[in-house]
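Undergrad: just a sequence and a predicted model for now, questions to come.
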Amino acid sequence: MANHSGQQNIGDIRTRLVDGPKLTEFAASLPFPLDPFQIRACSALEDGHGVLVCAPTGAGKTVVGEFAVHLALTSGAKCFYTTPIKALSNQKYAELVARYGKGYVGLLTGDQSINSDAPIVIMTTEVLRNMLYAESPALRGLSHVVMDEVHYLADRFRGAVWEEVILHLSEDVRLVSLSATVSNAEEFGAWMETVRGNTTVVVDETRPVPLWQHILVGRRLFDLFDVEANNGAPGGVVVDKNLVRYVKERVQAERMGAWEAPRGRGPRSGRSGGRPGRPESRPIPRPDVIKLLDEEGLLPAITFIFSRAGCDGAVDQCLRSGLRLTSEEQAREITEVVERHTAEIPRSDLEVLGYWEWRDALERGIAAHHAGMLPVFRHTVEELFVRGLVRAVFATETLALGINMPARTVVLERLVKFNGEAHANLSAGEYTQLTGRAGRRGIDVEGHAVVLWQSGVEPTEVAGLASTRTFPLRSSFRPSYNMAVNLVDRMGVDASRMLLERSFAQYQADASVVGLVRGIEKNAVARRELLGKLGGEDSPYVEYTALRARLKERERELERQGRTDRRNDAVTSLVSLRRGDVISIPSGRRSGLAVVLETDANSVDPRPLVLTEDKWAGRVSSADFPTPVSALGHMRLPRHVDHRTAQTRRDLASALRGTGISAPGRGRRRQSSAGDDRELGVLRRAVRSHPCHTWPDREHLARLAEKYSRLERDTEAMKQKVAATTNSLARTFDRILALLTERGYLAAGADGEVAVTERGAKLGRLYSESDLLVAECLAEGIWRGLGPAELAAVVSTVVYESRQEGESAEQGPTGNIRHALTRTVAAWHELRADEIRLKLPPTREPDTGFAVAVYKWARKESLEDVLFAAGQHGRALSGGDFVRWCRQVIDLLDQIRSASPDDEVTATATKAISAIRRGVVAVDAA
């Protein structure tokens, strides 16, 4: 915490302003003064309110959570402290143990249970959700719950858990929600008020450590914003003019093919550089960036690289360059920490995991940090970085979402990252979240964010990212199969439906309905005005307008039908082509003669391979043929035609031109059936014979009528959106109930009420993303008869998700596994068919990509063999990925152990857990 000169007196004043004896007592125990936002939140909490605190990273939000702990302890009650990830739970456990002692603090993270009856228990949010559904006796005496990082409810995979907890917690429990700065905090707080009663929203956007924004152009470090225009403060909106001029000169020089660095130095500049006579559009090498930051006094630094391989490559570059950021004494201290963390890992496994290279980098003060690393390695890096022994970390963006690991400087190599589907620009929220790591409270006077300039990076765009504070919180909540049976079991169908309608997801959806309803009302006023100009509802022109609208719609309908018929004719003709047929492509760049090299019998979208007389080879489709295609002649082709070679294409094109066949003129398009349509004829006659058809102001009225019709269409579309949005979660819930009833998880009782069956109760204990598929496999005995390693392999298929498409293996290592996988996939197909029929979100298809690896590991094979067995394209699976997937398999096996109706499967799951939890996996779980 900051403790600059003169600040202690301010802190004394603040402390005296604190209302409430418990807050005064708590504030007196702290080694730093409370900030105004902390006082507001803690005072509201002592007054019996729930609180939502939104503040930047490092602002001290957790102090409010710690005050909730203090309130619970001093009143003889309990406090649960929840976090989104186990690493944060472990970190918070260590902090509270240091403060209150082991006897007062417990930890529950799924795989760990330490002192679970303590008055303070730290846990992951999923653990608390499960306790609520099970109505655990541990909930008795609970007065406060702290939900750290509550903005995780936007996470599309796990976000629903946060809303479930908020909705299910007893009303007399005070909820402390801690969030990163979000732009719709008031909306979220208003929802919390509706579902939990008095909730005070405290928003603080002031960073405790000022953040300076920079762009590094070559070897020159510029301030992003004009310091003078902003009265010497960081931030602002005016971009530094020296930076703009320098970048402009550099871009112009690169276009000319030569570059010579201009003389002079920009603000905060390093050495001028760049090779004379050569443009440099790429940033300087990574080791040089670190050296420059070191010279400027800007280490320790976290460099965000949106690629695991990029992070590891950056460390390798620094090692090859000879870069060293530590003294001999620091290197010895680092070695002691490394050996302490890795003492339990077998030496043979360390060799496989690249231990010596990793350790060498650490001893020089350099490290990578990403999810592909072994967790023990990652935790070692975190400890060394917090202690100031590691000074340069290359990390993926996951570091910004989890562990408390701030730096003096954050470096962004690029402003584009792969989002799982495509490369996309960073959003302002993502930029703020990443750069929020810069500036350590109580250590740094100021933090620094550095963007590396390269071609295409505009200073004004960076300024837009740095000055925008928009990070809206969007609910990802949706009912699942597991949630449905647990809700019905606890409160019945009607109360469950009402609870879903109280979710933040429905609250936000209903808020969007407000705008739609306003639009509907606005359209109604405009329609009334137009109706008056048209002569009122009884005007004959209203009837005439309706006739014209029906005529226009019928013409469109027939044209659509004509296009469909023409495409169907073209598809049929393409399917009938034979190899060697000479055809004519009627239009486009490939128009002219072509010969069919390969046919395609696909009756939906045939794409035969052809070669044109212009030597182009490729596939054509029905879109290339407005009329059906027919063979104009035939050519004899060699048995094997390699159309990829230029010589083959030349020879065939020459032979095609030598056939003497000529392309016909463009054929007549098939006429639509409009001329033969009886309804169309009736409508046309009705329009022509209507009295209004001869009115002199017909066209003026027609324009008014078109506006009226457009308003009607817009209004109807908005009404449909309102109908689709209102109670949308409840409708999804009803569809889920229908499927669960069909499959025997729910049944109507004697009183007509829906009840959870024994089969449904088992489903209620499964919290997997593929919960219903797992329940089906257990209920139908699909996984019976497997050994421990075989069960682990099959279970992995509903947990594992390949990082890239096409990575999944097709065969299991044993006949038992292959048979079980075949039946599992068949069960998935049946379930997916039902989901499509009922318009439910899809259950993910089983993925066999991890089956061989976990099978080998459970059979005690070496880590080296296992990692290569799990790898793809000649690359081994990373140690971190391997441990993470093993942990997820263990989690699901543990659920299966309590949910299986078969004692044999239960016993096998228990043995499988023991078989997997060894070596590096066991070290991580410890």
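TA: Received, thanks.

Undergrad: C-alpha from now on. contacts and neighbour counts both.
TA: OK.

Undergrad: those helices in the stretch 701-850 of the chain, which residues are they?
TA: 728-742, 758-763, 771-779, 788-796, 815-837 (DSSP state H, counting those that start in this stretch).

Undergrad: now the stretch 1-150 of the chain
TA: 7-17, 21-28, 36-46, 62-74, 86-100, 125-134.

Undergrad: in the first one, what's buried?
TA: For helix 7-17, burial by neighbour count (16 or more other CA atoms under 10 Å) applies to Gly11, Arg14, Thr15.

Undergrad: the helix or strand hosting Ala594: what's the following helix or strand?
TA: If you go by DSSP states H and E, Ala594 is part of strand 592-598. On the C-terminal side of strand 592-598, the closest following helix or strand by DSSP H and E is strand 609-612.

Undergrad: picking that back up, now the buried residues of helix 7-17 in TSV, with distance to Leu167?
TA: Shown next, in TSV, are these (distance: CA to CA, whole Å):
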residue	distance to Leu167
Gly11	37
Arg14	35
Thr15	35
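
Undergrad: take this one as well and set it beside the first:
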Amino acid sequence: MDDDMEMFDVFAEGSGSLLSGNTDKKELLSNSIQKTEMNKRKQKEARERANKLLGELATGNAANKDVVTISSDDDDETDDSDTGILSKRSKKENTAEELPGLASHPRNNIKTVESEGNCSHEVVLPPNMEYVPLKPRTTAPAKMYEFQLDAFQREAITCIDNSHSVLVSAHTSAGKTVVALYAIAMSLRDKQRVIYTSPIKALSNQKYRELEEEFGDVGLMTGDNTLNPDASCIVMTTEILRSMLYRGSEIMREVGWVIFDEIHYMRDKERGVVWEETIILLPDTVHYVFLSATIPNARQFADWVVYLHDQPVHVIYTDYRPVPLQHFIYPAGGSGLYEVVNMQGIFREDKFTEAMNVLSQVGDAGQGGISRGKKGGTAGAPHVVNIIRTLKERDMIPVIIFSFSRKECEAYATQMTNLDFNTEDEKVKVKEIFVNAISLLSEEDSKLPEIGRVLPLLLRGIGVHHSGLLPIVKEVIEILFGEGLIKTLFATETFSMGLNMPARTVLFTSARKFDGKDYRWITSGEYIQMSGRAGRRGKDDRGLVILMVDQQMGQDVAKQIIKGAPDPLNSQFRLTYNMVLNLLRVEGINPEFMLENSFYQFQNYDALPQLYANVERKKRELASYKIDGETEISGYYQMEKQIGVLKEAVKEVVTKPKHLVPFLQAGRLLHIVSNDKDFGWAALLDFHKKANPVDPLGLDVMYILDVLMLLSAESAKNLSDITQLRPPNANEKGVVEVVSVAISCVSEISAVRVKLPQNLKAYEGKQSAGRVIKEVLKRFNGIMPLLDPLNDMKINDSVLQENIIKLQALEKRKDSHPLRENSKFDEIYKQYEKKLELEAELKVAKTELKKAQSLLQLDELKCRKRVLRRLQYCDENDVITQKGRVSCEVSAADELMLTEMMFGGIFTDLATPQLAALLSCFVFEEKAGGTKLADDLSGCLRAMQEYARRIAKVTKESKLEIDEDKYVESFKPHLMDVVHAWCTGASFAEILKKTDIFEGSIIRCMRRLEELLREMVGASKAIGNGDLETRFEEARVLLKRDIVFTASLYL
């Protein structure tokens, strides 16, 4: 078994209990039970405050007070199998509206501490703890620095000297690492162990190198490497720390501090839950240093940690940048940069307008613009080259160029053919570093084309950095960039995370990105993270950020991107089977405990005061509405609704292409309604067909109409996004523009066609057409004659005919309704509509309150337990079985699938290379083209897919939502033949010929596969299956060779 696996204490087999004759483990269990009891006490404290605050809330006197838990006196009781620690609450009788009892955590105390310089300092304290001012250090500091510390660094270090946990929230490159280094130095001085966690293995390797050079007594534990595990300071990934906590590792008994680097990574949808599990499971005796980019809800996060661990947490926040930034826009097709935000942070509206005017003059993405389309071309390469050439001439390098596609990064780099940034001496250094690194490879691997084509770029000071590169090449590029030997680096946004490698300038090749579903504007948080790489402390007086824009963007959009707030730290907590089973295995806590204490639950509790106040406000506002003759008004309203339903039914038939297309002649006036916005009458210019992107087969055809319609001048600045367009307000002068709309936006078809001016591209031509439409409306007194669906359009549809007859009858009744004779009818009707709107808002507000006060995801937990019982992973008493123990060992891939396949014997009949190939489906996640497999591989793939369908069936029967086809397709076979060839001895060059997947992606998949195989070895050992243990180990040995597992240059 590998060293890193030996670090973990394994649970006793049999019942899964921790109590099998181990005194130390009994102590650990006792601590766990004490922690549970402490949480019960917290709930009791909450109840004691509830009655007082509830009365205040009900009368609206607690607007600035916090809501607390209301539970029954028998709160500690549990029901059957699915209510556990802290999760059972009674519903206290409330108002006539029967709002459920308010459930919340006891509120912590918050104290603002006077701080120096440009930072803020708050401390969050447990409810019963008084604030005691921090004591100044009286002895020598644990670590000395050769430079003057910033205010936020001094404040944070004072907290650590007082053995208080601290969250430091500051911009990228502000110097947060200084605080972490001090905590490590103090731990080593005080003979305590300290754990440094990071979100990714590459960052862990880099941190290990830095800390090992600084302190010496440093170890590393990742899925790939274990070095010096007995060291006082251990660098590890958060997944490793979580695994240690679940297994009751003895290391935790000696740990004084845990440092969480890049804690804002907790908002990652896939892996953020690991941070939450880890923070919840850590013992209360540990102190914490959390390092984060700027987050607006830093205090809320600290509040949660205090609630969990009953210790003060300080929040040190600064938005100070040691090197101020200037922000520029480069409009595609233009020839200059426009400073839109200066070094004082002021948005310059005049310069932004100038940039957008340039874009308008050349046309969106015109004249060689940088529009990419969906295939990710690089039409903007000439602009990138021109900008970089200008930056070189003005001594504004090094520069990081961020693109949102790996292929784009490489394509841009290859366009730099005539640029050379390095001197001859620098070229010698580059070659020396490169050759030394590549010497770690075998002779055959060092001749890979992927390695050979990198050196010419590196010699000229040009680099590429993305996840698809060979790891050794990526690390060489990082080292060269850090040494100042790469002046122009083309990178994806992953380069902005963690690695402390700033530049003089940052350039964005686009303001839009594809996020897996849609092309969208980048968020302010993404912009802040990447632009934060601009400006090198101690070298630059300012950093430059350049945003290339290839289409019109509104001023509000630009301000939101460049000047917007950072993304908040929101929980991504979700249940997993591995989590549920591990918590069932540990006595003293249970899955409900994890739910109750999650940041997800905490954030919902935090919203309770506002949600409750919102319900009360809506109720008071609703009670103020007294409408005379409400019964008659209600009847009239229902008739209006029915008319609306019938009109929509008629429209649905009339606007079908087969009925409408014959009447789509140029000049036809059409009534356009889009996104509930009524644009009035528009003149048709032309129409065209295109494939519906939602239809994977491309059989569904969409009709797009080009129409001239009246828009507000402000919204017309960005015609590409119809959702942002709006008609002009009553007192607003509009502009007539050509807009493309879907055929479904047609609300009515007029019988009128107008003759349009010839030149509709010119401003005057469009406005002239607008005047023609206005004149026609005036001629018909605003009531446009419509095409009759039956007589004019000749639609033969009995249902349509019936609906038209009903519609005409209802409209006749409506026009002759007695209420229409009331002079105040319009005013009364608007009041009634407002009342209905308020009733709907109240219903939503009550639903949100009810959801927030309940134990969230409890229903999902019940369903997951149901799945586990049906598949025999645990019994009716939640005692895990042999299958459950196997699943507890697997966290690198789908634990249920792998366990079912293991117990089904599918692995027993496979040759070792086949076994490795099949398991690759569990760890490869990228999109790729189809692959043709040999019969022996396609056979085992089909068998695996059958297991997936069985699990999906049980999941669906257990009332959990699941898309069976998507679940089956989540196991991707695209690297099966590659892994099979590798395990039968093929060279890396040979396997690259089998696929067009990036070489770095192949290596990442194989490394994850090796980690999974190690877990499968442990799972086999846990149930005493020596044969399977040997098979998985053999596969691991076949996999782990040559360039795929070359050691990191940082180690």
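TA: All right, it came through fine. These figures come from a predicted structure and were not determined experimentally.

Undergrad: let me see the TM-score of these two.
TA: The TM-score (TM-score structural alignment, normalised by the length of structure 1) is 0.75; 775 aligned residues with a CA RMSD of 4.3 Å.

Undergrad: let me have the helices of the stretch 701-850 of structure 1 in a markdown table, extended by mean neighbour count and distance to Lys552 of structure 1.
TA: Converted to a markdown table, the helices of the stretch 701-850 of structure 1 look like this (neighbours: other CA atoms under 10 Å; distance: least, CA to CA, whole Å):
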| stretch | mean neighbour count | distance to Lys552 of structure 1 |
| --- | --- | --- |
| helix 728-742 | 18 | 34 |
| helix 758-763 | 21 | 54 |
| helix 771-779 | 22 | 49 |
| helix 788-796 | 28 | 57 |
| helix 815-837 | 17 | 34 |
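
Undergrad: make a markdown table out of those helices and add distance to Met718 of structure 1.
TA: Compiled in a markdown table, the helices of the stretch 701-850 of structure 1 are given as follows (distance: least, CA to CA, whole Å):
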| stretch | distance to Met718 of structure 1 |
| --- | --- |
| helix 728-742 | 15 |
| helix 758-763 | 39 |
| helix 771-779 | 35 |
| helix 788-796 | 45 |
| helix 815-837 | 26 |
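
Undergrad: Val513 of structure 1 is nearest to which of those helices?
TA: helix 728-742 (11.7 Å; CA to CA).

Undergrad: any idea of the angle that closest one forms with helix 771-779?
TA: Orientation of helix 728-742 of structure 1 against helix 771-779 (axes from the mean of the first three to the mean of the last three CA atoms, to 10 degrees) gives an angle of 10 degrees.

Undergrad: just checking, what packs against helix 728-742 of structure 1?
TA: Using 3 or more CA pairs under 8 Å, 6 or more residues apart in numbering; DSSP states H and E, the elements in contact with helix 728-742 of structure 1 are helix 481-501, strand 746-748.

Undergrad: mind checking those for the one nearest to Val866 of structure 1?
TA: helix 481-501 (33.2 Å).

Undergrad: by contact count, what packs against whichever helix or strand comes after the closest one?
TA: Next along the chain after helix 481-501 of structure 1, taking DSSP H and E as the criterion, comes helix 504-533. Contact partners of helix 504-533 of structure 1 among helices and strands, from 3+ CA pairs under 8 Å, 6+ apart: helix 185-196, helix 698-725.

Undergrad: tell me which of the ones you listed sits most buried.
TA: Of all those, helix 185-196 has the most neighbours on average by mean count of other CA atoms under 10 Å, namely a mean of 19.

Undergrad: in structure 2, what residues pair with the next helix-or-strand element following it?
TA: Note on helix 185-196 of structure 1: by DSSP H and E, the next helix or strand toward the C-terminus is strand 199-203. Mapped onto structure 2 using TM-score structural alignment, strand 199-203 of structure 1 spans residues 313-317.

Undergrad: quick one: Asp894 of structure 2 and Cys921 touch, right?
TA: No: the criterion here is CA atoms under 8 Å, and Asp894 of structure 2 misses it with Cys921 at 10.4 Å.

Undergrad: between these two, which is the more surrounded one?
TA: Cys921 (22 against 16; other CA atoms under 10 Å).

Undergrad: how near is the more buried one to Met976 of structure 2?
TA: Using CA to CA, to the nearest Å, Cys921 of structure 2 is found at 7 Å from Met976 of structure 2.

Undergrad: what does Ser120 of structure 2 give?
TA: Counting by CA to CA - Ser120 of structure 2 and Met976 of structure 2 are separated by 54 Å.

Undergrad: with neighbour numbers in mind, choose between these two.
TA: Legend: neighbour count by other CA under 10 Å for Ser120 of structure 2 and Met976, higher for Met976 (27 against 18).

Undergrad: show me what that one lines up with in structure 1.
TA: So, by TM-score structural alignment, Met976 of structure 2 is matched to Ala851.

Undergrad: now the strand or helix carrying its match against helix 788-796, angle please.
TA: Following DSSP H and E, one finds Ala851 of structure 1 within helix 851-858. Interaxial angle of helix 851-858 of structure 1 relative to helix 788-796 (the same axes, to 10 degrees): 150 degrees.
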